[in-house]
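Q: dropping a prediction and its sequence here:
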Amino acid sequence: MTMQFTSTDSYVAPPDLAKAVNAAITLERPLLVKGEPGTGKTELARQVAESLGLRMVEWNVKSTTKAQQGLYEYDAVSRLRDSQLGEARVHDVANYIRKGKIWQAFEADEKVVLLIDEVDKADIEFPNDLLQELDRMEFHVYETGETIAAKHRPIVIITSNNEKELPDAFLRRCFFHYIRFPDAETLKRIVEVHYPGLKPRLLEEALGQFFEIREVQGLKKKPSTSEFLDWLKLILAEDLTPEDLKRPAQEMLPKLHGALLKNEQDISLFERLAFMSRNPRR
């Protein structure tokens, strides 16, 4: 039976995103998901696992992460120390092999979802260094002489924030999907999942201001879906009304703007715009 991903009770997946996930599953290729931060790329993997009833193995990539760490690491320092102490375990090199996330996914007794999160944070060679292993679904452990092959081909989801270009050879082996920022209707559905029964007038006012902010030219960081949900949480906690949210004609910053604007440059931009609206050139 073919696995089919759909929206879950806690995640609204647009039809094109669901199709991309299912296409990658059918093709047995990694799904490369790009999109601006806060559009739910990481959460997608968790929801795919939940929707399909699978366990998830999560590998969070950092700027210092090497591809080899996803396979395994050999702790030569510990082995040297144990040899100096006369430890018996030193004679079995397997005691000093640390399994990486890819190894864990390959040896699982059931199919799993393998998330390689924020692949673009690492060195430019990082994706290429994983090509063969993700293609063949196996790798060799040189220290022990064994080959680790996937018992069940995992569903591989790779996320990128577009911080750097990924190699062509890597892209060829992936099914690609760009998560567009949700439109107002999709955002309403997302809000309904998190805050069911929110008063329509309050939501309309909040949505209007949110999209106005995102359209301001010169923003260093546009507020994301997750930040909009945080803002709504604060609005509800403060018991604000649609009238409370409305800004005076010459006031640019929204109420509780710290949930939406995350750097001083963007706050300064809104303050300059407010000053210009109060002091138009004659």
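A: Looks like it came in fine.

Q: switch to C-alpha atoms for all contacts and neighbour counts from now on
A: Fine.

Q: mind listing the helices for the stretch 1-150 of the chain?
A: 15-27, 41-52, 67-71, 76-85, 101-107, 126-129, 131-136 (DSSP state H, counting those that start in this stretch).

Q: now do the longest one and helix 41-52, the angle between them.
A: I take that to be helix 15-27. Angle, helix 15-27 to helix 41-52, by axes from the mean of the first three to the mean of the last three Cα atoms, to 10 degrees: 70 degrees.

Q: re the thing from before, tell me which of the helices of the stretch 1-150 of the chain sits nearest to residue 187.
A: Proximity to residue 187 (Cα to Cα) singles out helix 15-27 among the helices of the stretch 1-150 of the chain, at 14.1 Å.

Q: let's bring in a second one:
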Amino acid sequence: MKFEGTAAYVATDDLKLAVNAAIALQRPLLVKGEPGTGKTLLAEQLAEALGTRLITWHIKSTTKAHQGLYEYDAVSRLRDSQLGVDKVHDVRNYIKKGKLWEAFEADQRVVLLIDEIDKADIEFPNDLLQELDRMEFFVYETGETVKAAQRPIIVITSNNEKELPDAFLRRCFFHYIAFPDRDTLQRIVDVHFPSIRQELVQEALEIFFDIRKVPGLKKKPSTSELVDWLKLLMADQIGEAVLRERDPTKAIPPLAGALVKNEQDVMLLERLAFMSRRAGR
């Protein structure tokens, strides 16, 4: 199995090397990077490239590790026993399989995405160490051991909201998706908009990188936000001339709500524009 990117996903050489190394080592691939740089999309496109199924486990702040294995509904079983329901005699009727169980019992090798692991409690990664290492876990209610029929390809994403434990990091192959350079962004845009006017792309990229270079910006615009912005520019038929000839003393470019996502950054850009107007007098 070799990942070479797909028609819908531009993968750098470093990223392709990391994915294939993780597959060869049979270790989870831990992917970090700015939000919007394609970490989740990587798992989706990896599954497509390998012709296999993607199983996604979206992590929330309340998610517990055991939920990825299974959940036992003791309350429902107690209620059914009081009501005399027949299914109460088989405990399996009250066990809900988690995403790891689903991946372990799949009849083909699947891609398992554990998305935004850093959202969970700090103990969450440690609680999965044994299961990810041995590719098996024990179900206490039934006394059975669930083993992976075929070891899944595991992709774990993190936005760096909190540090992950060393013991967990040791078991992963790590890759940081650096923000794309201009040439890579051009290729990404071409994938999404093959018929877009290149003059519009060039002017849009100039403004995009200018915004990213503003010191003190709380949330820099990402790759996905650039794609959204270009889509809006095309939908509203805003051409490259409007971008090229816009007043540099204005606060933000047209439809910049796709790029600037909080009031602090809007105020920062407006303040810089005010200073530019003062300097130009």
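A: Received it, and whenever you're ready, just let me know what you need. Owing to the predicted nature of the structure, the values given are computational and were not obtained by experimental measurement.

Q: re the thing from before, need the helices of the stretch 1-150 of structure 1 in TSV (columns: mean neighbour count and distance to residue 113 of structure 1).
A: Output for these, formatted as TSV (neighbours: other Cα atoms under 10 Å; distance: least, Cα to Cα, whole Å):
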stretch	mean neighbour count	distance to residue 113 of structure 1
helix 15-27	17	10
helix 41-52	20	6
helix 67-71	19	15
helix 76-85	13	31
helix 101-107	22	8
helix 126-129	17	18
helix 131-136	14	13
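
Q: how much space between the residue mapped onto residue 170 of structure 1 from structure 2 and residue 271 of structure 2?
A: Under the alignment defined by TM-score structural alignment, residue 170 of structure 1 corresponds to residue 168 in structure 2. Per Cα to Cα, to the nearest Å, residue 168 of structure 2 is found 44 Å from residue 271 of structure 2.

Q: ok, the two, which is more surrounded?
A: Using other Cα atoms under 10 Å as the criterion, residue 168 of structure 2 and residue 271 rank with residue 168 on top: 18 against 13.

Q: touching, that one and residue 129? I think so.
A: Yes. Using Cα atoms under 8 Å, residue 168 of structure 2 is in contact with residue 129, at 6.4 Å.

Q: before we move on, back to that, quick one: closest of the helices of the stretch 1-150 of structure 1 to residue 263 of structure 1.
A: Closest among the helices of the stretch 1-150 of structure 1, using Cα to Cα: helix 41-52, at 22.6 Å.

Q: contacts for that closest one?
A: 3-8, 11, 33-35, 55-56, 112-113, 115, 117, 157, 159, 179 (Cα atoms under 8 Å, 6 or more residues apart in numbering).

Q: buried ones from these, can you make that a PyMOL selection?
A: Buried residues within the contacts of helix 41-52 of structure 1, by 16 or more other Cα atoms under 10 Å, are selected in PyMOL with:
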select buried, resi 5+6+7+11+33+34+35+55+56+112+113+115+117+157+159+179
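
Q: next step: the contacts of helix 41-52 of structure 1 restricted to strands.
A: 33, 34, 55, 56, 112, 113, 115, 117, 157, 159 (DSSP state E).

Q: which non-adjacent residue is nearest the residue opposite the third one in structure 2 once aligned?
A: The one in question is residue 55 of structure 1. In structure 2, residue 55 of structure 1 lines up with residue 53, judged by TM-score structural alignment. Leaving out its chain neighbours, the residue that sits closest to residue 53 of structure 2 by Cα to Cα, 6 or more residues apart in numbering is residue 110, at 5.2 Å.

Q: which residues does the aligned partner of the one you found in structure 1 contact?
A: Using TM-score structural alignment, the equivalent of residue 110 of structure 2 in structure 1 is residue 112. When contacts are counted by Cα under 8 Å, 6+ apart, residue 112 of structure 1 touches 49, 54, 55, 56, 57, 105, 152, 153, 154, 155.

Q: what about residue 112 of structure 1, distance to residue 49 of structure 1?
A: 7 Å.

Q: one more: residue 113 of structure 1?
A: With the distance defined as Cα to Cα, residue 113 of structure 1 ends up 6 Å from residue 49 of structure 1.

Q: trace residue 182 of structure 1 over to structure 2, please.
A: In structure 2, the residue matched to residue 182 of structure 1 (TM-score structural alignment) is residue 180.

Q: now the common contact residues for residue 113 and residue 49 of structure 1.
A: 55, 56.

Q: do I have it right that residue 23 of structure 2 meets residue 153?
A: Yes. Residue 23 of structure 2 is within contact range of residue 153, at 6.5 Å (criterion: Cα under 8 Å).

Q: for residue 189 of structure 1, what are its contacts?
A: Shown in contact with residue 189 of structure 1 (Cα under 8 Å, 6+ apart): residue 12.

Q: switch the cut-off to 10 Å
A: Residue 189 of structure 1 makes contact with 11, 12, 182, 195, 196, according to Cα atoms under 10 Å, 6 or more residues apart in numbering.
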